[in-house]
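>>> dropping the sequence and predicted coords here.
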Amino acid sequence: MTSSPTRRTMMVSLVGALGLAATACTASDDGAPEAGGGEEAAAGFPLTLTDCDAEVVLPAAPERVVLLDSAPVTTLDGLGVLDRVVARAGSFPEGYYDADLAGRLEAIPVLSEDIDTSGHLQISQEVVIAQRPDLVLGLPDGVTREGMRAAGAEVLMPRSYCGGLDQRATFTMLFAEITAHGAVFDRTDRAEVLVGTLQERIDTVASLSPAARTAAVLYPSVGGGPLYAYGALSMATAQLDALGIQNVFADTAQRVFESGTEPLLASDPDLLIVLHQGTVPVDELLGEVLGDGRLASLRAARDGAVLPLLFNFTEPASPLIVDGLERIGDWLSEREQER
């Protein structure tokens, strides 16, 4: 596929906007081509990325990938490189995927499905190293960049998990994430097509005019733990912005933060979107939010305007958040038709 200069310029700009500026070096200091294993290095490699605060150098497109986060699945699938994943760990609810993708994911060996009450993966670094990866996607507690690098693997994280963001989230962050992965896996053309397709879907949902005007996006800790809310730096805000709905916590310059019930009661949003990992029944999940009268007096609770949504449909930036946007849009449309 041949793309226009404008589109190519946009894609390069998106990588820089995400903080994943990539540089390639294919020649040695004396001008001779670099070679690895007796072969000339592939065009675009070695590739240097800035991931969070770390410099990551990839000598070639990764061939053995370990997934410690479910979010990249649809990005890898969209780029046509899911077959490079040799193992996975975490929660991968079938609700994210169509039957074909779910089947291919099921065939990938599972290292751990141990998720704590806050939704964090529990796994030892030694288990990951035993897979001999050259790239690890995700960085849960107990796994370090230094430890993986010593074993011959680099680590990449979703940009929104890195911290240090200083502006309201937009879908540009999603496009930049895809563009960066396209460079990593030497699939820049596939990345460009994927970005274009997602933009068209976003534009379609954005044409809706829902009656609701305010919403809050929450994550309850199962077992009576803290209640978390999502602010300006979360992709939840980008989703609500696309629909013309105000996130009641959009003035909070954080991605996610612990919230008491008082701010929610004071804002009394039209809608509640409750994120979860799919590890507990939905009824139990909603009981964590609305039970014991904590938030039962909210207008959204009284009106039944509460949508449970699997976590990766909103966070972090991946093609799944466009699926999530469509689900929110469909839910709103159905509610308005019932009125």
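Happy to help now that I have it. Residues are numbered from 1 along each chain as shown.
>>> C-alpha only now, for contacts and for neighbours.
Fine.
>>> chain center to stretch 48-63, what's the gap?
Distance of stretch 48-63 from its chain centroid, counting by CA atoms, centre = their mean, to the nearest Å, is 18 Å.
>>> which other residues reach that stretch?
19-24, 41-42, 45-47, 84-85, 133-135, 154-157, 159, 162-163, 184-186 (CA atoms under 8 Å, 6 or more residues apart in numbering).
>>> now do that stretch: distance from first to last residue.
Terminal residues of stretch 48-63 are spaced 17 Å apart (CA to CA, to the nearest Å).
>>> okay, buried residues for it please.
T48, L49, T50, D51, C52, V56, V57, L58, P59, A60, A61, P62 (16 or more other CA atoms under 10 Å).
>>> contact partners of the strand or helix carrying W331?
According to DSSP states H and E, W331 maps onto helix 320-338. Among residues not part of helix 320-338, those counted as contacts by CA under 8 Å, 6+ apart are 71, 74, 96, 198, 201-202, 205, 208, 210-211, 235, 239, 243, 307, 309, 312-315.
>>> put this next to the previous one:
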Amino acid sequence: MATTGSRTRAATLAVAVAIGLTGCGASEVVEAERPAATGEGRTEYPLTLENCGQEVTIESAPARVVSLDQNSTEILLSLGLEDRVVGTASWTDPVLDSLAKANEDVPRLADDAPTYEVLLGADPDFVTASFGRHYNEGGVVERERLEETGIGSYLSPTDCDNGQSINGGGTRTAPLTTDALYQEIRELAEIFDVADRGARLVADLQERAAAATEGVDFEGRTVMFWFADTKTPYVAGGLGSASLLATTTGMENVFKSEADDWPAVGWESVVEADPDILVLGDLQRDRFPGDLLDDKVEFLAQDELTSTLDAVDQERFIALHGAEMNPSIRFVDGLEKIQTWWSANKDEL
């Protein structure tokens, strides 16, 4: 039976979808129907948006967009915009199966961040990013430089707090919510004149999230989210997207006092925290030691410190892709995997 806490969380999510819209799955390309030229839902240009401390004006729907992150790319593909995506970069995981066909002809500019020259070689008229480090000095390109060359840019609201990019050097002052992700979807849909598709995608994510959390309550069991690196592990702080997965399902993040989204910590502090459950990132890339799930599990079992953890001895592991722990449409996939694990293990917790 669901506890009061789990019923409240599920009800909160359910209210968000009470608008009665039904869309396709977050991992499916939204059908390309468009409203009539004079009908409701068409974008009126020029469109001006406030985007993480910058005013962005779009004169017409972009025709050639480069997405600098997997999260942004999968939103664009889910909105049925693959014919306009002329480049993508910075991937932690394979594309969602149901977006694979849409992604087939999208050029991969780089597995990580591309150079400015490679970006320009794709001849974009618009650039999107999930993480503001790409727009920093020393990153791919500063937004001001793009503007000077007539190229528009957009940064995900999930990486923004008080007009500053979190990943670009700012500090998160309040917990991330799904509202920021839904804002990103709606704004990108408006920019590309497919607002109806954005509405359907948001509605479906809300519906799936409500279903995935219905009755799920870990009743305060402690958890650590380990993204990458065996030397000084990057773990989830208390205000970012991974910690949102914890609070939504009734878990307590042992590093909730950390303000950074992914602070690097020492293994001594992990052992001292002694989490009940370990959420392990299964990253399909080769950037840090222990990106892969199997490498993480092997390290935990063999290291003289981590092997003493009860969660390691009992193998209380939940495996999530990196994109499912980042602020993306895959947060729902993460919730569904957590629900599956909880259903199979709740009696032993």
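Structure received. Here the structure is a predicted model, which means the values were calculated and not measured.
>>> the helix holding W331 of the first structure vs the second structure, average offset?
Its match in the second structure and helix 320-338 of the first structure itself, once the structures are fitted together, sit a mean 2.4 Å apart by mean CA distance after the TM-score superposition for the first structure.
>>> quick one: the longest helix along the second structure to chain centroid distance?
Of all the elements of type helix in the second structure, the one with the most residues (DSSP state H) is helix 195-213. Offset of helix 195-213 of the second structure from its chain centre (CA atoms, centre = their mean): 15 Å.
>>> same deal with stretch 229-239 of the first structure?
Relative to its chain's centre, stretch 229-239 of the first structure lies at 12 Å (CA atoms, centre = their mean).
>>> Provide the aligned range in the first structure for the longest strand seen in the second structure.
Determined from DSSP state E, the single longest strand within the second structure is strand 222-228. Using TM-score structural alignment, strand 222-228 of the second structure corresponds to residues 214-220 of the first structure.
>>> what's the separation between the nearest residue to G260 of the first structure once chain neighbours are set aside and L264 of the first structure?
Nearest residue to G260 of the first structure, sequence neighbours excluded (CA to CA, 6 or more residues apart in numbering): L227, at 6.8 Å. In this view, L227 of the first structure and L264 of the first structure are 11 Å apart by CA to CA.
>>> how far is the helix holding W331 of the first structure from where the chain is centred?
Averaging C-alpha positions (CA atoms, centre = their mean) puts helix 320-338 of the first structure 19 Å from its chain's average.
>>> for the first structure, what spans make up the helices?
5-18, 73-79, 99-106, 125-129, 145-150, 172-184, 188-206, 235-243, 261-267, 282-290, 299-303, 320-338.
>>> so can I have CSV of the ones you listed showing mean neighbour count?
Formatted as CSV, these follow (neighbours: other CA atoms under 10 Å):
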stretch, mean neighbour count
helix 5-18, 16
helix 73-79, 20
helix 99-106, 14
helix 125-129, 17
helix 145-150, 15
helix 172-184, 25
helix 188-206, 17
helix 235-243, 24
helix 261-267, 13
helix 282-290, 17
helix 299-303, 15
helix 320-338, 17
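>>> of all these, which one is nearest L218 of the first structure?
Judged by CA to CA, the one of the helices of the first structure that comes nearest to L218 of the first structure is helix 282-290, at 8.6 Å.
>>> distance from that closest one to the middle of the chain?
Between the centre of helix 282-290 of the first structure and the centre of its chain there are 24 Å (CA atoms, centre = their mean).
>>> rewinding a little: any idea how far the match of strand 222-228 of the second structure is from the chain center?
That offset, for stretch 214-220 of the first structure, works out to 17 Å (CA atoms, centre = their mean).
>>> how about stretch 265-279 of the first structure?
Between the centre of stretch 265-279 of the first structure and the centre of its chain there are 19 Å (CA atoms, centre = their mean).
>>> measure P114 of the second structure to A319 of the second structure for me?
Going from P114 of the second structure to A319 of the second structure by CA to CA gives 29 Å.
>>> let me fix that: N345 of the second structure
Going from N345 of the second structure to A319 of the second structure by CA to CA gives 14 Å.
>>> next: E207 of the second structure.
23 Å.
>>> do R7 of the second structure as well
R7 of the second structure is 25 Å from A319 of the second structure, where distance means CA to CA.
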